[in-house]
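Trainee: here you go, sequence then predicted model.
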Amino acid sequence: MRHLLLFLKGKILINSRLVNGLEIGIIKEPKESLMMKLVKQIYSVALVSLLFVSCEKESITDNVIVSASPSSSLELRIPANFNFTTSKDLNFTFNLNQAPLSGKYLVEVYGAIPSAGQGSLYKSFLSSNANLNFTAAVPAGVNQVYILLWAPDGSSFLTVLPISGTSLSHTFYKGKNQSGKMEIASPDCNSGCNVTRTHSGWWTADEDSESRSETTYCFTGSYNGSGGITVTDKSIVRLCGSGSIPNVTINKGVLEITGDANVTINNLNLNSEKDNEIIVYPGGSLTITNTFSPNGDITNYRTISLSALNLNSNAKLKNYGTFNVVTNNSTSLNGDVNNYGSMTFSGNLTINGDSDFDNYCTLICEGDLNVNGNIDNDQGYIRVDDRLLINGGGKIILDDGAQLSTKDIWINGKIEGKGSTSIIKVSGRSDANWGSEIKKNLEYCDADGIENFPSNIFKDGAKAACDVTIQTSACNPEGNGIATIADADNDGVADELDAYPNDASRAANSFFPGENAYGTLAYEDLWPAFGDYDFNDLVVDYRYQNVLNADNEVVDLVGRFVTRSLGGDYANGFGIQLDLPSTAIGAVSGAVITENIVNISANGTEQGQTNATIIVYDNAKSILLNTTGASFVNTVSANPKIDNDTLDLNISFNTPQIIASIGQAPFNPFIFINGTRGREVHLAGYAPTDLADLALFGTIDDNTNSNSENTYKSSNNLPWAINIVGGFSYPEERVDIASAYSFFGSWAQSGGSANQNWYIDLPGNINASDLYQ
């Protein structure tokens, strides 16, 4: 059998041949770049008007010169086991040990800090003293995940877990009153150290023969209570042992107390006005016995104990753990404080005019609290055991159900409530001067009546009352009133956390790749022949929504698909296959079937399939209507743009399904080419459906072995489809993806280990002129 490469009326018939009775080919406009690619293939060894060649399977010649970063996909040499995945699967194990509230907690997994706005990429419920195990995909370039734990009362706790390997585990609460709002992993002295040594005598960073700026010095073993350490010149001193060190001085350096360290320092000085930093990591403990007057940044994730504190105006203190001033010495704060954990001051505490104190959890003053600056009590709890004095320049803000409890109060400044109603509780005497204010969303509750307030002190809705219910929590052990956690549908999930509070069969929406994010599927449609590798023949963005019940089972699956481009002449269909049998599907709605190509069962799945196969649409040209008269849709920037089409596909199940039985989004997405149902194109390494024409495997440029997982790849392991777990700008028509993205080639040839963020708009990644605009 023979085939031809023909010139027809100024166009090129590419790779036209009969394979098992099927003609494989497409007509496109001629162009030099495509001709050059054809020249590189063996079926264009010599170019004449009529060229007869053998019909045997072509292969890429071995003498192609491969550059360090090839601009042509056909030049790439890709590891056989690489399937062009841009994500990685992680196995999570969570435990909730002796949680302070009954009911189900909600766990959310984020690939970026939640405030970035991408939304979580996985949600699941967790009960106290129970385990939660699941697998979730995150972008391959992510090196840590953010875990947000929501309690039934609506309070939350953020944990940051570094990714090392494929499994992550974490226990919340661990039987303690976990009041802090964040956890991170501690470094150690087994890695990341430029110099490792034990401590004895006096030591200064620049005295070490190996010292240099920004060097990390790791100290192991025990500290014997003699000598001292001086940290200088942006160096890092990391303490991994325990014991006592008489003197530590930091001059533009960093002191790290690791999770293995329990350190007492008699005299700790942060001398420079800036560039000083102390970090106490989870599990670590730092005790300072002198009056601590720091300059620079102090961050505590576990325990700091002080004899006395004078926080200078250029210092910043962030507490996520337990921070105690343990003697009756007075504390003076001139710098800014952010408290996400528990802070206790045994003596008097003064917050001066230069200081802003943001309290998100627990602040306890066992003496007097003098306020000359600003306190923002944001859903937190403040307790003053003696007298609270709010002076003329002082102001306290209580946000969203915050609580302030004190024995006595003297107001000469302002107190303001924001958001939902907060409360001030006074067990002793209430006094205030004229001109002082209590305003907005506040209740003032004095147990034995208000002694001495001006008549106009309450403004803008604030009032003397004790009615508001403030629930106890890990941060607020006192509360006000009898708190009830509402659960209207009695499914065990508090209304505060329930996305469907009046529907007992539904409780949460878990999105992938995120509630406000999309992934992208991009296809070449000449399979089993090579195309031009612009990956724009069909481009579909996707976002999946698992509707979960309280038992973490999937009740409904909703797919949102945004069709963006048609970079070829073919009318292609698009579908997905789940790991479930077809009989598990109750109903499908939202699919667009316009041609006589596929046969659909009463439940909306495709007939003749073992696993549930849903055809989203059978003709992309009926989805993205070409009204411009141009050859292609949204692949040539100079041509008019057609609005993207958004389609919502709704899949319900006969019975709720565990997530693992459905598969990992985006599941098994595929196209079928130009009305030929059996001519499927899947992601590399994915299985064909039961209706695929397996006779096409191993023909032309495809090198699929149907008896293995090495599917839909060429002999040099190129795919015909890619899945980008994140936003993706596809190339301009006939621009090779390896040219448009500078590091696509190095990523592919490394098997995905290098340049994992190749598709993200970072400096040097993208050649903007090669992308469709």
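Mentor: Received, thanks.

Trainee: from now on I want contacts and neighbour counts done on CA atoms only, so please keep to that.
Mentor: OK.

Trainee: determine how far the last residue of stretch 637-646 lies from the first.
Mentor: Start and end residues of stretch 637-646 are separated by 21 Å (C-alpha to C-alpha, to the nearest Å).

Trainee: run through who's touching that stretch.
Mentor: Stretch 637-646 has contacts (C-alpha atoms under 8 Å, 6 or more residues apart in numbering) with 560-565, 623-628, 630, 633-634, 732, 772-773.

Trainee: so where do the helices sit in the protein?
Mentor: Taking DSSP state H as the test, the helices found in the chain are 32-40, 659-662, 737-740, 744-749.

Trainee: ok, structure two:
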Amino acid sequence: MKTKFFTLIILLTLLQGCTNEFPKDKAESVAYITDDITTLVVPKGHDLRPITLQNTNINLSEESKADIVKIKIFKIENDTYKLLFDGAIDREKSISSLIKIPNHVGLLAVQADLARGTREWVLTPNELGSLVIEDEVLIDEEDSENKSATAAKTSAAFSKDNPPSWNCGDYAEFNGNDDGNFQITTNSTQSLTVTKNTSIYICSGSSWNPTLLTDWGSKLTIYVASGASLSLRGSLYSTTYNEGTFNGVNTIFTNKSEFNNWGTANIVGNLGVFSDEINIYGGTCNISGSLSIEGHFDNDGGTVNVGGSVTISDKLHNKEGSTLKVGGDFTVNSGEFKNECKTTISGNFVNSKKVEFKNASYTAITGSFTSNPSTDIKIEEGSIFKCASITSGGNIKGNHGYSIIETGSITFWSSSKQFKGELDICSNSYTDGMGDNKVINSCTTFISTSACSLGYNNAVDNDNDGAIAGVDVDDNNASVASYQYPQGQNTFFTSLYEDLYPCMGDYDLNDLVHNYTYQESISNGENASITEIKFNYKFPAIGAGFNNSLVLRVMDEDNNATLNLESSDRYASSKITRMHDSQNNTTLFIFNNIKTIYTENVSGIINTVEIEYSDIPVISGTVSNINGAYDEFILQDGKLGHEIHPLYNELHRNYSALNTPTMYNDANNFSRCDDKSLGDGNLFINANGFPWVLTDLPMDLPWPKEGVLILEAYPNFDDFVISNPALDWYSSINGNREESQIIK
């Protein structure tokens, strides 16, 4: 263990009874021995900041249902989430930035407002460098069983994305006989009676419009190639795989038939479904009349247009990637309807059994929605449901992310029924008694556009910055689209200053203790950068006889940066001096006379012997019209030209002006006393590479007592300097602090 010797000499001690300040002579107030500091050598490249600048690369998966996703990034400290970033990504825009990760932080959290609710990733800082935002797979047990049953029937032959494959020319030409595999390469009207297993392959450019087709035993399978056509009338018993065009007139799919579509199906008149295997895997199904379902009809990636009404007595499932458009009324009798994509209905909707609207779906009903049974209706997973009015005998429930219900009048047949869960009810008829404590009535929920949904609150861009209102953190400011909180929202970092530069001084690093937290406003677009900052400053200790000034320096090419002091009853904006550095395109905001927040005695010291001032004021403000970056330093005794800066900051590698002094600095200081600044960008350092400032200390840090070396207050600081830049030497664990030597 190293031994350090130091002696504190306080002058005018007898005046303590008359004043709260402990004056310290500017020329000789502390006798000090700095053997440990002078022998510690800072390794090249070590900036003494106990943080990591973590590269962030967050992208939206191509498979995401939402086109735009709100993103929040948090650091996790003692199980507490502290916000670092608030913004959005889309299919063209990722999050690519540097984030400050303190040495004591081992986990981060990323939250994404996806189409079906908020998903969270808890990850290490390194994993932030390559994160793909993907939808969470939500498993519906009933759907899973149905899919498994269907897969068992079809997986051996084809999948929804891959129709059965075959080659024209592999089969004999069709001649009207059954019992075999035949191809059609002409425009045929040949009749067929089927009594044995038979396959007909209609080649591209060919057609089959049989004068008569008899297949009572359902032994016929028809394959229609892209560019081919099949025309049938009335009741069908066969299995059809259609990649071309199917033409039907008043078609009925009987219970033994099967129809799989990837092409175009045109039904003139009505369509009746008694089969459990009607699958629109792609393409379009046009029905000029009405659709009646007493079997299973799955729209599984296609578009179904019904000119008339729809009546369901079994199952209609409008799955992900599908569109259903109905020109008349929609009635669910003894069956069920599920919408997982886009459904529009021009008439009224009446439910007498079971309906669900989920998977970030979009449902628009021109008329009313009436649900007769007392069973629950599900509108969930970020879905949008619109209708003229709602009448319901059961609860209407939301889950897995807020869904929107936009409607007129609302009636529940029983006072015990209501809206429940994550629903935003956009209706002038809504009253608090209609929903539980999770239901909101704001109409402000953002839902992104997607292949299925038109989205909600996603068409307005009030400030025309290219970021829509739903994800723009400030849609009334064209220069702001997202926020970064480099210290963590409502979290302070600390800078410790030694002010006897260019001489080392006592290196107790308490001459100015500065706590700070920033909110950075980031613009939108490819060249997104900081355009505005909000700051909160505290100065809990000032152990200096000098009346030092803090300088907030911002990049400002056009000399139009402005500072607005927003909150301080102890510090006036008149004490802030604005100066422009035309050589470096920066503007300086100089906070003079900081000590006056405590006392008018400019030579007094504050809170470095003991806490005399427990009420620490916060100085808050906003700086606008910034060109990308900012930093801080101090002026010794408020003298322009006597600057004291931190070490080179890699964060500002693209802003060289912030890693150099201002045009007003007295460069002669670089050759005086202990300053041994080098010409390689390492300025304001002594012979061993030590600076006069420790900055980006990632907490509201206790400071050394008057005359106490930083090594005495924080015994592990030397290990951090010499061998372990990842050490959290400042935290309250692992013997990091000598409690008797610090003020807190």
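Mentor: On my side now, so go ahead. All values derive from a computational prediction rather than experimental measurement.

Trainee: all helices of the stretch 101-250 of the second structure, in order?
Mentor: Here the stretch 101-250 of the second structure has its helices, by DSSP state H, counting those that start in this stretch, at 141-154.

Trainee: so which residues of it form strands?
Mentor: Ranges of strands in the stretch 101-250 of the second structure, per DSSP state E, counting those that start in this stretch, are 108-114, 117-123, 131-133, 172-173, 180-184, 187-188, 192-193, 198-202, 207-208, 213-214, 220-224, 229-236, 239-242, 245-253.

Trainee: who wins for proximity to residue 94 of the second structure among those?
Mentor: The closest of the strands of the stretch 101-250 of the second structure to residue 94 of the second structure is strand 131-133. By C-alpha to C-alpha, the value is 9.7 Å.

Trainee: in the first structure, which residues correspond to that closest one?
Mentor: Under TM-score structural alignment, the alignment places strand 131-133 of the second structure onto residues 170-172 of the first structure.

Trainee: on that earlier part again, which of the strands of the stretch 101-250 of the second structure sits closest to residue 369 of the second structure?
Mentor: strand 117-123 (24.9 Å).

Trainee: for the closest one, list every residue counted as buried.
Mentor: 117-119, 122 (16 or more other C-alpha atoms under 10 Å).

Trainee: now swap in stretch 80-91 of the first structure and tell me
Mentor: The neighbour-count check on stretch 80-91 of the first structure (16+ other C-alpha under 10 Å) flags 82-87, 90 as buried.

Trainee: and what of stretch 766-773 of the first structure?
Mentor: Result for stretch 766-773 of the first structure [16+ other C-alpha under 10 Å]: buried residues 766, 770-772.

Trainee: swap in stretch 521-539 of the second structure?
Mentor: When burial is assessed from 16+ other C-alpha under 10 Å, stretch 521-539 of the second structure yields the following buried residues: 521-524, 528-539.

Trainee: what do you get for stretch 55-69 of the second structure?
Mentor: So stretch 55-69 of the second structure, judged by 16+ other C-alpha under 10 Å, has buried residues 55-61, 64-69.

Trainee: which of these lies closest to residue 355 of the second structure?
Mentor: residue 65 (21.8 Å).

Trainee: tally up the residues packed near the closest residue in space to that closest one that isn't next to it in sequence, please.
Mentor: In space, and not counting its chain neighbours, residue 65 of the second structure is closest to residue 450: 5.6 Å by C-alpha to C-alpha, 6 or more residues apart in numbering. For residue 450 of the second structure, the neighbour count with other C-alpha atoms under 10 Å is 19.

Trainee: swap in residue 324 of the first structure?
Mentor: With other C-alpha under 10 Å as criterion, residue 324 of the first structure counts 19.

Trainee: corresponding residue for it in the second structure?
Mentor: For residue 324 of the first structure, there is no aligned position in the second structure, judged by TM-score structural alignment.

Trainee: so what does residue 505 of the second structure match up with in the first structure?
Mentor: Mapped onto the first structure by TM-score structural alignment, residue 505 of the second structure lines up with residue 531.

Trainee: what's the neighbour count on the residue nearest to that match when sequence neighbours are not counted?
Mentor: Of all residues not flanking residue 531 of the first structure in the chain, residue 524 sits nearest, at 6.2 Å (C-alpha to C-alpha, 6+ apart). Around residue 524 of the first structure there are 26 other residues, counting by other C-alpha under 10 Å.

Trainee: next one: the one 5 residues further on
Mentor: Counted with other C-alpha under 10 Å, residues neighbouring residue 529 of the first structure total 19.
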